[in-house]
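**Student:** just a sequence and a predicted model for now, questions to come.
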Amino acid sequence: MSFDLSSTVRRGHPIAFGIFALFSLIVAIISSAVVASFNNNGQPSDKVVRDSTRFMIFAGWWSFIFSIVYIVLFLTGIGGFLSSIASHAVFIVLTWIFWLAGSAALSSKVGDVNCSDATKAGAVPYVPSCTAVKTIVAFGWIGWIELTFLLCIIIMLGVKAFTGGRGVSDGFA
C-alpha cells in the first residue's frame, strides 16, 4: 500500500522552511544585537556566553540564507541536484549540528539563571543582555526541534525515494 506524498510535500516544504527561516532570522537579529551590546559595553567575562552568542549569529544567518535559497529553488523547480533530497539532507544535518552546539553551549551557562535575581546580585557578567541571551537559547532550541522534525521527514522521503526506484539526488515531488 503506497500513497502519494507529492502534494503534501509541495505545500509543506515552503511552509516548514519559511517557519525555520523566521526562527533563524529572529536568532540572527537578537544574537547580533547582543554581540553589539557586548562590543559597546565590554565583553562578558564568561567566554562560553561570548563565543556561543557569536556562533549563534553565524548559525542564524547561515540558516536564514540557505532556507530562503531552498524555498526559492523548490518553488521555481530549478536547481537540479541543489534542490534534491540529498542536498536537503546535507544542509539539514549540518545545520542541525550547528543549532545543537550553539543552543547547548548557551544553555549550559544561562539555562537556570534568573535574570531578575542576577541583576540585583550582580552575579551574572552579561546582565544587560541576560534576557536576550535566554531568548536566543529558547529560539535556538525551538529551531533545533524543527530541524529534528525536518530531518525525520527528509530521511523518510529519502528512504521512500530509494526503495521506490528513484535516487536521493532526484527532486522531492
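**Tutor:** Okay, I see it. Residues are numbered from 1 along each chain as shown.
**Student:** for the rest of this, base every contact and every neighbour count on C-alpha atoms.
**Tutor:** OK.
**Student:** need the three-state assignment for residue 78.
**Tutor:** coil (DSSP: H, G, I helix; E, B strand; the rest coil).
**Student:** do residue 156 as well
**Tutor:** Going by three-state DSSP: residue 156 is helix.
**Student:** any idea how many residues pack against it?
**Tutor:** By the criterion of other CA atoms under 10 Å, residue 156 has 12 neighbours.
**Student:** same question, the one 3 residues further on
**Tutor:** The number of residues packed near residue 159 is 14, by other CA under 10 Å.
**Student:** take this one as well and set it beside the first:
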Amino acid sequence: MNLWLLVRTTLYAVLAVSSFLTWVLAAAFIGKTESEFDTYYGSTACLLASGLLAFFTLPVLHFMFHRRGKASMVGSLAVELAVVFVLWALFLGGAAGMADRLPGLSSTYCDSSVCSLGRSVEAFAWISWVMLTFLLVGLITFGALGHKRRGSGVWKEPFSVDAGTGHAAGTGATEKGVGHTAAAPPAAAPPTTAAPAPGANYNETRPAEVTAV
C-alpha cells in the first residue's frame, strides 16, 4: 500500500509536467495555425483546456487535500476518482481527435514548425493520458479493496488515510487489538468439602478429638 502511495505521487508529478507542456504547446500550435492557415482545430483546443485544467486542479487536490489525510468531501476518494476520470476522457478525446484529423503530423514529409508543434502536443497529450490511466486503475483497485474491507465509507475519505482502507494511520495498534483480546483465565473453582459417603466408617470421618476420647 505504501508503495502505491509513492507511485501515485510520482504519477501526479509527471502528470503535472506533461499537462503543463500540453497546455503551452497547444496554445502555441493554435496560434501558429491561426497565423498561417487562419484556422484552428477543435481537438487542439480540447487539449489546451485539458492541460490547463489538469495542471491547476490535480496538484490542488493532491497536496492540499489528499496528502493532509483529513476527512473532507472535497478531498475524498470519490471526488479524486471523478476528477481523474473526467481528465482521462478529455485527454483521450483530444489526442485521438488530433490523430484522426491531422494524420499527416506523423509523416516524415511534414518537417515544418507547425508539424513539430503538432507532434509535440499529441505526444504530451498521450503521455498525460497514460499517467491518468495508471491513476484511474490504481484508485479503482485500491478503492475496491477498501470497500471490501469496511464498506462504502472508504469512498468518502482521502485515499492517503491508510492507503484507502479507511482506517487512520495512527490507529493500527488499536484496531489490531479489537476482536483479538486475550481471553481471561477461568476463575479457580472454590474449594469444596465432600460429604462422607453413606455407609463409610464412622470413625474415619469423626474429628480427631472425638476419636481420641
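**Tutor:** Everything's here; your move. Predicted model, so just to flag it, every value in this text is computed and none were measured.
**Student:** need the longest helix for structure 1.
**Tutor:** helix 6-41 (DSSP state H).
**Student:** quick one: the helices in structure 1, in order.
**Tutor:** 6-41, 47-76, 85-110, 115-121, 130-163.
**Student:** of all these, which lies closest to residue 172 of structure 1?
**Tutor:** Closest of the helices of structure 1 to residue 172 of structure 1 is helix 85-110, at 6.3 Å (criterion: CA to CA).
**Student:** next, the mean deviation of the closest one compared to structure 2.
**Tutor:** For helix 85-110 of structure 1, the mean distance to aligned residues of structure 2 following superposition is 0.8 Å (mean CA distance after the TM-score superposition for structure 1).
**Student:** swap in stretch 21-36 of structure 1?
**Tutor:** Following the fit onto structure 2, the mean deviation recorded for stretch 21-36 of structure 1 is 0.8 Å by mean CA distance after the TM-score superposition for structure 1.
**Student:** residues in structure 2 aligned with that stretch?
**Tutor:** Against structure 2, the aligned range for stretch 21-36 of structure 1 is residues 16-31 (TM-score structural alignment).
**Student:** looking at the helices of structure 1, which is closest to residue 173 of structure 1?
**Tutor:** Of all the helices of structure 1, helix 6-41 comes closest under CA to CA, at 4.6 Å.
**Student:** what residue lies at the spatial centre of structure 2?
**Tutor:** Centrality entry for structure 2: nearest residue to the mean C-alpha point is residue 139, 4.0 Å, by CA atoms, centre = their mean.
**Student:** how about the nearest residue to that residue, chain neighbours excluded?
**Tutor:** Nearest non-adjacent residue to residue 139 of structure 2, counting by CA to CA, 6 or more residues apart in numbering: residue 81, 6.7 Å away.
**Student:** got the contact list for the equivalent of that neighbour over in structure 1?
**Tutor:** The equivalent of residue 81 of structure 2 in structure 1 is residue 89 (alignment by TM-score structural alignment). Listed by CA atoms under 8 Å, 6 or more residues apart in numbering, the contact set of residue 89 of structure 1 reads 151, 154, 155.
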